[in-house]
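Participant: fold the following and give me the result.
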Amino acid sequence: MSCEVSPIVLSQLVDLYYRVLALPSLAPSPKVNQTFSELVSLCLQIKVPSNHLTYHLDEICKKDNNNFNIFSLITRAMEAEGYMERYWAGILATADNLQTAMRLFWYWDNYATLTKYELESLKAAGCSTFRRVAFVGSGPLPLTAILIAQEIKSHVVLYDRDAEANELAIAWVKKLPWGKEQFSFRDADVWDVAPDEFMQYDIVWIAASVGANGKEKSGVIKHVRKGMRPGAFLAIRSVEMGCSLLYPEVQHSELGDVDIVRHDDPPQGVVNSVIVLRV
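Facilitator: Sure, this is the predicted structure:
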């Protein structure tokens, strides 16, 4: 694999980095939407390891007497996503035709492709039982959980430490024909949940936005895994290559002594990859 990045692409990334940091507000607006659309599009094009990419970006920023801070960029990207999800949760809560409104969401096709890819990876890993599913870090717009429930007809428990995010999600999820039966919500920071609570699940999803960095995310994974029953599965959302500028990347070395059964490349145009662990 080549570790070279086009100077033009690097220059565009640095420009976007400064533009993202300079945004006075991250709430959805034409300027915010355009800036992050450009950033995501560019990140998806970059196929070099994240450490090489950040090295090159840091070298360019040093010429401007600055340092490239990937943590600041990821934090801003995840904050902007949070604002966007709240905005769309409000739209869905008041929609006359909820299922039509869901498909109008800007990234609906991306979510649908990502969920299909994750379910295929799980089945290839030997995960064929989906009676009870948990999603950690579900947020106000848990579209993955909706798509999972549609596909596998399982009960899904949604964990989020932000009670307001859960309230926003409940306001529209419970309007779905199957919403009241298939979904439960837990207002809880995963660190405050006893590990043995996770023993009831056949599979636990860990959202891309859980953890400020790979090390913190691996801590959450170890906490959850500690209580899961043998043979159950963890689906961990990570990122590869250029998309490491958008979410924390999980390195295999950070996971410790675990049984990694799948780690497939994401489909074309999809930001997140999935790492599948067997407990």
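
Participant: use CA for all of it now, contacts and neighbours both
Facilitator: Will do.

Participant: quick one: secondary structure of residue 78?
Facilitator: Judged by DSSP: H, G, I helix; E, B strand; the rest coil, the three-state class of residue 78 is helix.

Participant: can you tell me which residues contact it?
Facilitator: 209, 246-247 (C-alpha atoms under 8 Å, 6 or more residues apart in numbering).

Participant: of those residues, closest to residue 24?
Facilitator: For these, the closest approach to residue 24 (C-alpha to C-alpha) belongs to residue 246, at 18.9 Å.

Participant: how deep is that closest one tucked in, by neighbour count?
Facilitator: 25 (other C-alpha atoms under 10 Å).

Participant: to compare against the first, here's the next sequence to fold:
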Amino acid sequence: MVHQQLLPMDSHLSTNGGVLCQHVIKPHQHKHSPGLSSASQDLIHEIVAIYKELSCLPSLEPGATTNKLFSRLVGICIKQYKAETVCDVLDHPQILQLIKHLRNICSTGEYLLECQWSQKIIQDAYSYTENQPELLKNFVYYDNYHDLTKLELHAMLGCGVVPRTVVFVGSGPMPLSSILLADMCSDTTIIRNLDIDKDAIDIASELVSVIGKEKRIQNFLCDGMEYTGFGQADVIFLAALVGCDHQQKMQLLKRIYDQCKPGTAVMVRSAHSLRALLYPVIEPEDLVKCGFLVDIELHPHNQVVNSVILARRA
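Facilitator: Next comes the predicted model:
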């Protein structure tokens, strides 16, 4: 699971009084509802239970309980299900009621996880005189990032897109996607990471520096809606959690389209199946509405959580 940008928490998920549990889902009796299969009902029950436990934790910082709950949730989301089961779950009133809040919880949890790991890698890097980049491989989700970045790069190269100058919107405190892209593609000369969170940019900048990537990767404290450099990019990445809702994502995509030059590629991270519990969904037709021409959409069925859509400005 890959986190890119911290979303603002709703008031019912605030940490006032040290308790996150303010939003209440009505008590759910574990009975099979008419019209739902037992498999669908069991999934709904487990998702609601995990949500309740996560929302009532005093903190979402990494720890034994937090890690276990997030691992259970991700494990549920990346399994393959029948289409009718996915519809049953995502359309169920209880899931519709909690899905926005669950995504916010996951976003915050991932942000804190990335902060912790980035700071650990930075500290470790100062203790070693060589092989600092190898320390990144200790990150618990390194393989997921690696596989997602490889998927995106192969998609681009397969469609004739060479990522020379890149802008990554919503890079977070551990810009591992940018680091891996720089490693995998020698044609990539500069990657400009954007994030609206100052702490994320400060941590990311130090991380990039200690592993010796500061000449190719730059980090900027900036809202994507205010950035004016999209016209200089060959490829623009849009992180899965950029924008609090579908409308904001569409506004940003339209702004990118208006600024970028013809032929510029956009790589948009989305989600499919029950992965939509973790990340908002963007469809190819959404990019078409903004004026882009869609080249390819890929839905991983392994441990990689994000789907990807590659499109280009006409």
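
Participant: got a TM-score for the two of them?
Facilitator: The TM-score (TM-score structural alignment, normalised by the length of structure 1) is 0.89; 266 aligned residues with a C-alpha RMSD of 1.9 Å.

Participant: related to what we said a few turns ago, reformat the contacts of residue 78 of structure 1 as a markdown table; add distance to residue 80 of structure 1 and secondary structure.
Facilitator: Shown next, in a markdown table, are the contacts of residue 78 of structure 1 (distance: C-alpha to C-alpha, whole Å; DSSP: H, G, I helix; E, B strand; the rest coil):
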| residue | distance to residue 80 of structure 1 | secondary structure |
| --- | --- | --- |
| 209 | 12 | coil |
| 246 | 11 | coil |
| 247 | 12 | coil |
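
Participant: what about residue 151 of structure 1, how many residues nearby?
Facilitator: Residue 151 of structure 1 has 12 neighbouring residues, counting by other C-alpha under 10 Å.

Participant: that one belongs to a helix?
Facilitator: Yes - assessed by three-state DSSP, residue 151 of structure 1 belongs to a helix.

Participant: alignment lookup: it to structure 2.
Facilitator: Using TM-score structural alignment, the partner of residue 151 of structure 1 in structure 2 is residue 184.

Participant: quick one on the thing from earlier: how about JSON lines for the contacts of residue 78 of structure 1, with distance to residue 273 of structure 1 added?
Facilitator: Shown next, in JSON lines, are the contacts of residue 78 of structure 1 (distance: C-alpha to C-alpha, whole Å):
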{"residue": "209", "distance to residue 273 of structure 1": "13"}
{"residue": "246", "distance to residue 273 of structure 1": "12"}
{"residue": "247", "distance to residue 273 of structure 1": "11"}
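
Participant: start to end distance for stretch 179-190 of structure 1?
Facilitator: In stretch 179-190 of structure 1, first residue to last residue: 23 Å (C-alpha to C-alpha, to the nearest Å).

Participant: how about the residue nearest to residue 272 of structure 1 when sequence neighbours are not counted, what does it touch?
Facilitator: Of all residues not flanking residue 272 of structure 1 in the chain, residue 239 sits nearest, at 4.9 Å (C-alpha to C-alpha, 6 or more residues apart in numbering). Residue 239 of structure 1 is in contact with 247-250, 271-274, counting by C-alpha under 8 Å, 6+ apart.
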